[in-house]
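In: no sequence for this one, just the structure:
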């Protein structure tokens, strides 16, 4: 009979409570077999380099989206689909990650998927309109799979420093996004004003990450010897609140990645200036991505923090869209502070709302799979609204709906509760 680990202890059977506690302790001893890392610094370097590659394929397109659309004859709706496809694939392919990891091992899967990421970037810049869409799809699918696996490796191989290294991982994501947003246009100009070369440049960091990660795939660090399944998660209200908060705040983030430069170009900035504004805003996220979760865990729950960071995000978005252009950098900084906090809190909620690591892994898969699929609708809606109205003013309604929705579900997800599920050994 599989033992059941329920998030709430029985209040009427102390003996059963004691047996359950002993069973969990035995499971933890089996699960947490000591792992001897031959070169932990190499693993850490590999993790950072892999994380750096999880956003350039997304944020590099935005600054040159106008050139790509003009060169390939795409209207705004088609351009919106181009920004939507990678984000949609983040969600659709996330559930595939644990299946592949159980079959081949996380390290080998990451190495192989880095290769598919590089292939997607190459196709996107080399095969015209078809290649742009197919390459974007492959790149998004690759990022979705790797993004699910990296946090698990951090928790397994650096259990004593999981929080710190998760912060480093998040910072690497932001840094990769900022680098691509700020340098893709200058790179395109350097290579003869070719947007294809500017996008194709991001093949090189992926190949470098493969080279550094290869030793991890060869030696492997093993996997958990005890498999668990979690039942009841998809029927749990709190789990859906966490998932919808993740999806709605992510939708705003990918609208920024996909459309903010185009919005700013429409307001009179050059493509280079617009890319730098996006890059600067993403760099500011490094500050709040570390500080917001720390501050949020000082109180009794996270509801106030969720409302504050989302209101800051909306303030920055509306400032970039409507305020005088002379104060643009101030609004971009405000936007970065808000979005760094919303993303980091979304990841933090997955951990805080889970009773144990098995539930956390399954909640993470649900939140990313459903959340990113939902998030992909935002960039597409922006492109559609722009196509219908011929301008950007109406996009503010999309910002408002998504932001207020994130606050509503965030207020539910921010309560100091655990998802009510059963975790059992199989």
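Out: Structure's in. What do you need? It should be emphasised that the depicted structure is a prediction, and the values quoted were computed from it without experimental measurement.
In: C-alpha from now on. contacts and neighbour counts both.
Out: Fine.
In: chain center to stretch 349-364, what's the gap?
Out: 16 Å (Cα atoms, centre = their mean, to the nearest Å).
In: Stretch 189-205 too?
Out: The answer for stretch 189-205 is 24 Å, by Cα atoms, centre = their mean.
In: list the buried ones in it?
Out: For stretch 189-205, burial by neighbour count (16 or more other Cα atoms under 10 Å) applies to 194-203, 205.
In: Could you dump those residues into CSV and include secondary structure and distance to residue 172?
Out: Formatted as CSV, those follow (DSSP: H, G, I helix; E, B strand; the rest coil; distance: Cα to Cα, whole Å):
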residue, secondary structure, distance to residue 172
194, coil, 27
195, helix, 25
196, helix, 25
197, helix, 24
198, helix, 21
199, helix, 20
200, helix, 20
201, coil, 18
202, coil, 15
203, helix, 17
205, helix, 13
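In: Check the burial of residue 177 by counting its neighbours.
Out: 25 (other Cα atoms under 10 Å).
In: In which helix or strand does it reside?
Out: Using DSSP states H and E, residue 177 maps to helix 162-190.
In: Next one for the comparison:
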């Protein structure tokens, strides 16, 4: 698919800019925490296991609250539901201003809940606003997520130095969340509610998805690649410090890796269009992630820049493609919303086991080599899921309202 000048001029630019602004808020709350874990542990006396629970909590909340997005969308409309999610994110970030363990956990829970709902709503909105170019627009949205994540990781330590405290650094990101909320409320799309269609409301569609292998394949891919991503968000700076890097350098390396994700987040959907399906693109980006992690954690320190580059290219591309599969494997925006809730809800619930597992391993003083092999095993699971989820298939409603799996149409 290519965009003509006429089609380019008809793109919903206001929605795209809003989508980018909202996307910028869905990662700093997570990525800004990891570089500060050492300071947090010193000031609060939290054990490594408690720190592991803290890094796991937002990912678990993504899984628990993402399935609520379709219900909120039906009750309030997707636009208003997204506003609610932004309010929750901003509130959670403000709660982190109080430098106490209870506030840190409560704020992180709220942030995870808001991000879970917002992240599940956006793919369906993208499918609705630009149905014939949703895969490319998902890449743009993912690029915004990556940029937000990079800013959160890279600026976390400098903000703490400037503002005088790690809690102020974490809470400062609420300003960006409030800016997005105001912009969304002022300029969000105004659309009439969609009429009821058989099989597309209530719980029937979700139950039907649970019976479809394709839905599970997309969900497991989302979960396994997200597990790698949130281990990096939660623990990569700590693992690099254990290898001998300085605290600030470890934060910058992680930030650079997330910044590099911008390239593959936008480019991976284009790459996926070159073949009959998305399997080659998925396996390529997963291979880059594996190579990058191995070089950073096991390779010579002189190869750190190559490792950072490969990790960034791999993780940006794998997350972008996983989100793209949600819109490519569904025939309309409502079904995309259902699959988004299932894939991100179930996927993130599974992904939360990754950061928790690393936290337990570090509590037991297991070496970096064992952690690295755990990451390799998760990547192998992701590759198997990618092989099946990447096939050219699509979930659609039949005339009688039942859910069926068809060969995906040409794009």
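Out: Sure, I can see it. Bear in mind the structure is a predicted one, so any value in this text is a computation, not a measurement.
In: follow-up on the earlier one: helices and strands around the helix holding residue 177 of the first structure, which ones?
Out: Applying 3 or more Cα pairs under 8 Å, 6 or more residues apart in numbering; DSSP states H and E, one finds that helix 162-190 of the first structure contacts helix 40-52, helix 56-59, helix 128-157, helix 195-200, helix 271-296.
In: Which stretch of the second structure lines up against the shortest one?
Out: Aligning helix 56-59 of the first structure against the second structure (TM-score structural alignment) gives residues 28-31.
In: and if you look at stretch 88-105 of the first structure?
Out: Stretch 88-105 of the first structure maps onto residues 60-77 of the second structure, going by TM-score structural alignment.
In: ends of the matching stretch, how far apart?
Out: Terminal residues of stretch 60-77 of the second structure lie 25 Å apart, using Cα to Cα, to the nearest Å.
In: What is the aligned counterpart of residue 193 of the second structure in the first structure?
Out: So residue 193 of the second structure corresponds to residue 223, using TM-score structural alignment.
In: Also residue 111 of the second structure?
Out: Per TM-score structural alignment, residue 111 of the second structure is aligned with residue 139.
In: For its match, grab the count of nearby residues.
Out: 32.
In: same thing with residue 146 of the first structure?
Out: Other residues close to residue 146 of the first structure by other Cα under 10 Å number 27.
In: What of residue 16 of the first structure?
Out: 13.
In: swap in the one 3 residues further on?
Out: Residues contacting residue 19 of the first structure under the criterion other Cα under 10 Å number 11.
In: Helix or strand for it, just tell me which one.
Out: Going by DSSP H and E, residue 19 of the first structure is part of helix 14-31.
In: Now do that helix: which range of the second structure does it align onto?
Out: Taking TM-score structural alignment, helix 14-31 of the first structure hits no residues over in the second structure.
In: mean offset of the helix or strand where residue 397 of the first structure lies relative to the second structure (after superposition)
Out: Assigned by DSSP H and E, residue 397 of the first structure belongs to helix 395-413. Relative to the matching residues in the second structure, helix 395-413 of the first structure has an average distance of 1.1 Å after the fit, by mean Cα distance after the TM-score superposition for the first structure.
In: Where does that helix end up in the second structure?
Out: Residue span in the second structure matched to helix 395-413 of the first structure, by TM-score structural alignment: 371-389.
In: contacts for that stretch?
Out: Applying Cα atoms under 8 Å, 6 or more residues apart in numbering, the contact partners of stretch 371-389 of the second structure are 214, 217-218, 220-221, 224-225, 227-228, 279, 282-283, 286, 290, 293-294, 297-298, 325, 358, 361.
In: For ChimeraX, write the selection for the buried entries among those.
Out: Buried residues within the contacts of stretch 371-389 of the second structure, by 16+ other Cα under 10 Å, are selected in ChimeraX with:
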select :214,217,218,220,221,224,225,227,228,279,282,283,286,290,293,294,297,325,358,361
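In: mind listing which of the contacts of stretch 371-389 of the second structure are in helices?
Out: With helices taken from DSSP state H, the overlap with the contacts of stretch 371-389 of the second structure comprises 214, 217-218, 220-221, 224-225, 227-228, 279, 282-283, 286, 290, 293-294, 297, 325, 358, 361.
In: How much space separates residue 334 of the second structure from residue 281 of the second structure?
Out: As judged by Cα to Cα, residue 334 of the second structure and residue 281 of the second structure stand 27 Å apart.
In: Residue 176 of the second structure now?
Out: 33 Å.
In: go on, residue 325 of the second structure?
Out: 12 Å.
In: shared neighbours of the two, anything?
Out: In contact with both residue 325 of the second structure and residue 281: no residue, using Cα under 8 Å, 6+ apart.
In: what's the closest non-adjacent residue to residue 255 of the first structure?
Out: The shortest distance from residue 255 of the first structure to any non-neighbouring residue, by Cα to Cα, 6 or more residues apart in numbering, is to residue 379 (4.8 Å).
In: for the counterpart of that neighbour in the second structure, what are its contacts?
Out: Aligned by TM-score structural alignment, residue 379 of the first structure pairs with residue 355 of the second structure. Residues counted as contacts of residue 355 of the second structure (Cα under 8 Å, 6+ apart) are 52, 55-56, 227, 230-231, 234-235.
In: Check which helix or strand residue 355 of the second structure maps to.
Out: Using DSSP H and E, residue 355 of the second structure falls in helix 353-363.
In: That helix vs the first structure, average offset?
Out: Mean for helix 353-363 of the second structure is 0.6 Å (mean Cα distance after the TM-score superposition for the first structure).
In: Read off where stretch 338-352 of the first structure ends up in the second structure.
Out: The aligned range for stretch 338-352 of the first structure is 314-328, by TM-score structural alignment.
In: burial measure for the residue nearest to residue 371 of the first structure when sequence neighbours are not counted, as a count.
Out: Closest residue to residue 371 of the first structure apart from its sequence neighbours, by Cα to Cα, 6+ apart: residue 247 at 3.6 Å. Residues contacting residue 247 of the first structure under the criterion other Cα under 10 Å number 28.
In: In the second structure, what sits opposite residue 247 of the first structure in the alignment?
Out: Aligned by TM-score structural alignment, residue 247 of the first structure pairs with residue 223 of the second structure.
In: my read: that match touches residue 354, true?
Out: No. Taking contacts as Cα atoms under 8 Å, residue 223 of the second structure lies outside contact range of residue 354: 9.7 Å.
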